[in-house]
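Enquirer: Need a 3D model of the following:
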Amino acid sequence: MSVKADPCSQPSLMHPDQAIPKLLEQVRPVTDTEVVTLPETLGRVLAEDLASCIDLPPFDNSSMDGYAFRFEDLNSLTHQTTLTLIGSSFAGHCFEGEITPKSCVRIMTGAPVPAGYDTVQMQEETEADGNLIQINHPKSKGANVRRRGEELRQGTKVLKAGVEIKAAELGVLATIGVSQVQVYRQLKVAFFSTGDELRPVGSDLAPGQIYDSNRYSIQGLLSRANVEWIDLGVIPDDPEAIRHAFRNAANQADMVLTSGGVSVGEADFTKQILDEEGQITFWKLAIKPGKPFAMGRIGKAVFCGLPGNPVSSMVTFYKLVWPILNKMQGLTPSTPLFVNAKLTTPIRKQPGRVEYQRGILSRNAQGELEVAITGSQGSGMLTSMMLANCFVLLEQFQGDTPEGTIVTVEPFNSVLC
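Expert: Now for the predicted structure:
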């Protein structure tokens, strides 16, 4: 029996893997930079290479609570030696006395190892009798000592330009004493919705009206993308109002982002005004949910037009707009993470477009990765995105996929998690 083709699978549709490089060719990274204090760098993109100005750790220190001593003072025959306690070394309070043969000092984790000592024995493997400390079953010279510079040597490059500063990077910068950082300026993205049928959340709905949900989803996505977003609200279906909104958005933002009004042949003022005000290309992509996508420029701003269906809007943002924003922010390109998992629910699919079905990735009792789709996959069913933690990736000319098949899964990254 022949498989009915997807009515949207015209030969003119472009595979998303082909489209993304072409879309990225149309944008350039920002070059403007600013210097911000360390607490302000979280989520920002580093605009300079940074090297450590100190050794890390800056001194030999203990990785255990215990006793520091010279390994050569131990009895190599009995593997048991009694040493004399002559002081202590705590974090921020170093031992300042002179070491003597057959001596040791009490030491805490992170505290400096006194010069001349080379080994630390954890306290659980010692016995104390007054100031006499018995070292039981010593391991080796240098045990439990973190050497100066073993993590980083002074002058070693720590971070490269193009890195997003996250929690770990923030901690590393603090560890090496960096208080101010040069970063690329934050992108500004303006967005709005159009349509007389859209009503504010909390108001009553008349027949034919719906709540404006896409604007809130876009706001959430932009917040996770570490940009400064500008919400211009709902614009009525009036040509001059839409024209003014586009000009207003382009005058104050690096990107103008909308959802809806980009389908070919759609009777909508949005597409008409775009044609008049910008240099816009309307793309037909072999992606589901999705397909219609617009990109170009309005004034000096990049324009991206998403489909109007809620799931289509989120998927195309994730797969197309997010890489564009990354490049514009100066981020080093990254490759999405894909894993293989066993499908626990059958999937219906017509050949013709790459599909990103919403799935729930988990691990079974045997430790194997499994994935189930969230249920109905209609492009208007936004709850499918809410329930999912991954996309099940189905190739363009793939058909129905039975339960038990090993499929490719793309776990959500921080933009959708």
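
Enquirer: hey, let's count contacts and neighbours off CA atoms from now on
Expert: Noted.

Enquirer: show me where the stretch 251-400 of the chain has helices.
Expert: 269-277, 310-316, 322-329, 383-387 (DSSP state H, counting those that start in this stretch).

Enquirer: Nearest to residue 218, out of the ones you listed?
Expert: Residue 218 sits nearest to helix 310-316 of all the helices of the stretch 251-400 of the chain, at 7.5 Å, using C-alpha to C-alpha.

Enquirer: The closest one - contacts with which helices or strands?
Expert: helix 214-224, strand 301-306 (3 or more C-alpha pairs under 8 Å, 6 or more residues apart in numbering; DSSP states H and E).

Enquirer: Give me the distance from that helix to the chain's centre.
Expert: 19 Å (C-alpha atoms, centre = their mean, to the nearest Å).

Enquirer: what's the answer for stretch 100-111, then?
Expert: 43 Å.

Enquirer: Just send the helices of the stretch 251-400 of the chain back as JSON lines, with distance to residue 208 and mean neighbour count too.
Expert: As requested, these are exported to JSON lines (distance: least, C-alpha to C-alpha, whole Å; neighbours: other C-alpha atoms under 10 Å):
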{"stretch": "helix 269-277", "distance to residue 208": "19", "mean neighbour count": "17"}
{"stretch": "helix 310-316", "distance to residue 208": "17", "mean neighbour count": "25"}
{"stretch": "helix 322-329", "distance to residue 208": "32", "mean neighbour count": "21"}
{"stretch": "helix 383-387", "distance to residue 208": "21", "mean neighbour count": "17"}
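
Enquirer: which one of those lies closest to residue 285?
Expert: helix 310-316 (10.1 Å).

Enquirer: Residue 131 and residue 82 touch, don't they?
Expert: No: applying C-alpha atoms under 8 Å as the test, residue 131 and residue 82 come out as separate, 9.9 Å apart.

Enquirer: Which of the two has more residues huddled nearby?
Expert: residue 82 (21 against 15; other C-alpha atoms under 10 Å).

Enquirer: And this one, please, so the two structures can be compared:
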Amino acid sequence: MLTAQQALDHLLSHAKPVAETESVPMQATLGRVLAENVNSLVDVPPLDNTSMDGYAVRTADTQTSGSILKIAQRIPAGSVGTDLQTGTAARIFTGAPVPAGADAVVMQEDCAIPEGSTGQVQVNVVPTAGQWIRRRGEDLTSGKTALTAGTFLRPQELGVAASAGLTHLNVKRRVKVAAFFTGDELALPGEPLKPGGIYNSNRDTLLACLKSLGCDATDLGIVPDRLDATKAALRTASKDHDLIITSGGASVGEEDHIKPAVTAEGRLDLWQIAIKPGKPLAFGAVRKSEEPKDGEAWFIGLPGNPVSSFVTFLLFVRPFILKLQGRNSAPLQSYTMRADFDWLKADRRNEFLRVKLNGNGGLDLFPNQSSGVLTSASWGDGLVDCPPNQPIKSGDLVKYIPFDALLK
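Expert: Coordinates of the predicted model:
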């Protein structure tokens, strides 16, 4: 069996970003991937402005504490003042342009109005040149790159695009993913459970994961445990999708039809990896039609156990989708943390243990690490990446991967 890293490298070596792009109104681009560099249409800010309420002054006029200046003008945000003359100050408010001639802003807390005066200000600190002034173009410069191709557009990126004066963005089309779930024991919440039946938790978990990544996800439902039904579902899914994801039927039992179905409708490149949970992971491709020119849809078969399905999605499907999207993705975040638990029954496979941050700077272990106990993932904050044949003793340093890093 391949190691987790070997399997991931294999998947990523096949993934190619989708080529199609579209121009979309900016407010509709949340969760999309930028297809080209975006240049700012303006300087941001457009003029030197103050970051504080206070008084714009000349430092040459305020060489000593207690300097008294005439208040010559008042400049609220959205207004432009006149040139500041020697011996004067401008009452100024956050965001307002700093008048020509001023080289510092003194915040109002450091100033006072002299007793009995109606048009003067006393500057009680000696300002330094440039203080509390935001310079023209210090955020964005007109004509320069504001956002780079491959950026996943979050609320903050939309704010940058708006400040750059843009109304539309050219983005990659959404990656189209079809998902179906195998198992005659499965039922949807709200349906009566037959003897031996269980509710299908993987459907909601995986579809939510796909949507959180900005995919166009199609739910093809539950497919009966029959080879002909599995093959038919693969043919349907392949036609209009970039990727097919299945859950269940990926093992080697008599009722597991994923392997022969994918082999019949396409090809299987990878089968089983040396991790726990999640050993029966499959990767391959399904023909879109009998015509080779129509291409293939990628296929990833996940285990049926809910924790196995969730963990393998995070570790393998997510980075594969990020590459299909053309996203600029940073290396997976992990941290060295202290284990406040014992895990002495080391497995020969790479284990991913569900853990939670405690109030003492360490990690606690969920007591039941079964691949069927999904509450371990809901309870936990992340995973401990435990190498093969590696026991863990309380106090050991371990590799911790937070769920937050795996769900964006």
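
Enquirer: returning to what we had before: who wins for proximity to residue 40 of the first structure among the helices of the stretch 251-400 of the first structure?
Expert: Nearest of those (C-alpha to C-alpha): helix 322-329, 16.1 Å.

Enquirer: Where in the second structure does the closest one align, residue-wise?
Expert: Here helix 322-329 of the first structure aligns to the second structure at residues 318-325, judged by TM-score structural alignment.

Enquirer: Also stretch 202-218 of the first structure?
Expert: Going by TM-score structural alignment, stretch 202-218 of the first structure sits over residues 190-206 in the second structure.

Enquirer: For the matching stretch, buried residues please.
Expert: Judged by neighbour count using 16 or more other C-alpha atoms under 10 Å, the buried positions of stretch 190-206 of the second structure are 198, 200-203, 206.

Enquirer: likewise stretch 353-368 of the second structure?
Expert: For stretch 353-368 of the second structure, by 16+ other C-alpha under 10 Å, it's 353-357, 362-366.

Enquirer: Next, give me the two most distant ones among these.
Expert: So, those by C-alpha to C-alpha: farthest apart are 353 and 362, at 14.3 Å.

Enquirer: can you tell me the distance between the two ends of the match of stretch 202-218 of the first structure?
Expert: 19 Å (C-alpha to C-alpha, to the nearest Å).

Enquirer: do the same with stretch 55-71 of the second structure
Expert: End to end - C-alpha to C-alpha - stretch 55-71 of the second structure spans 9 Å.

Enquirer: ok, now stretch 327-344 of the second structure?
Expert: 39 Å.

Enquirer: still on that earlier bit, give me the contact list for the match of helix 322-329 of the first structure.
Expert: Stretch 318-325 of the second structure is contacted from outside by 11-12, 15-18, 33, 150, 172, 174-175, 213, 328-329, 406, using C-alpha atoms under 8 Å, 6 or more residues apart in numbering.

Enquirer: and of those residues, the nearest to residue 140 of the second structure?
Expert: Of the contacts of stretch 318-325 of the second structure, the one sitting nearest to residue 140 of the second structure (C-alpha to C-alpha) turns out to be residue 150, at 19.1 Å.

Enquirer: Just say helix, strand or coil for the closest one.
Expert: coil (DSSP: H, G, I helix; E, B strand; the rest coil).

Enquirer: Give the aligned equivalent of it in the first structure.
Expert: Under TM-score structural alignment, residue 150 of the second structure pairs with residue 162 in the first structure.

Enquirer: which residue packs closest to that match, ignoring adjacent ones?
Expert: The shortest distance from residue 162 of the first structure to any non-neighbouring residue, by C-alpha to C-alpha, 6 or more residues apart in numbering, is to residue 331 (4.4 Å).

Enquirer: For the one you found, give me its contacts.
Expert: Residue 331 of the first structure neighbours (C-alpha under 8 Å, 6+ apart): 45, 162-164.

Enquirer: okay, the residues you listed in TSV with neighbour count and distance to residue 286 of the first structure next?
Expert: Formatted as TSV, these follow (neighbours: other C-alpha atoms under 10 Å; distance: C-alpha to C-alpha, whole Å):
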residue	neighbour count	distance to residue 286 of the first structure
45	27	32
162	21	31
163	20	32
164	24	31
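
Enquirer: so which of those residues persist in the second structure?
Expert: Using both residues aligned by TM-score structural alignment, their matches' C-alpha atoms under 8 Å, the second structure keeps these contacts from these: 45, 162-164.

Enquirer: Out of these, which comes closest to residue 310 of the first structure?
Expert: For those, the nearest to residue 310 of the first structure is residue 164 (28.6 Å; C-alpha to C-alpha).

Enquirer: among the helices and strands packed on helix 310-316 of the first structure, which is nearest residue 127 of the first structure?
Expert: Going by C-alpha to C-alpha, the one of these nearest residue 127 of the first structure is helix 214-224, 53.8 Å.

Enquirer: what ranges do the strands span in the stretch 101-250 of the second structure?
Expert: 104-107, 111-112, 120-123, 133-134, 145-147, 168-172, 176-182, 186-187, 198-199, 216-223, 243-247 (DSSP state E, counting those that start in this stretch).

Enquirer: Adding distance to residue 268 of the second structure, write these out as CSV.
Expert: Output for the strands of the stretch 101-250 of the second structure, formatted as CSV (distance: least, C-alpha to C-alpha, whole Å):
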stretch, distance to residue 268 of the second structure
strand 104-107, 67
strand 111-112, 74
strand 120-123, 76
strand 133-134, 58
strand 145-147, 38
strand 168-172, 28
strand 176-182, 17
strand 186-187, 25
strand 198-199, 29
strand 216-223, 20
strand 243-247, 13
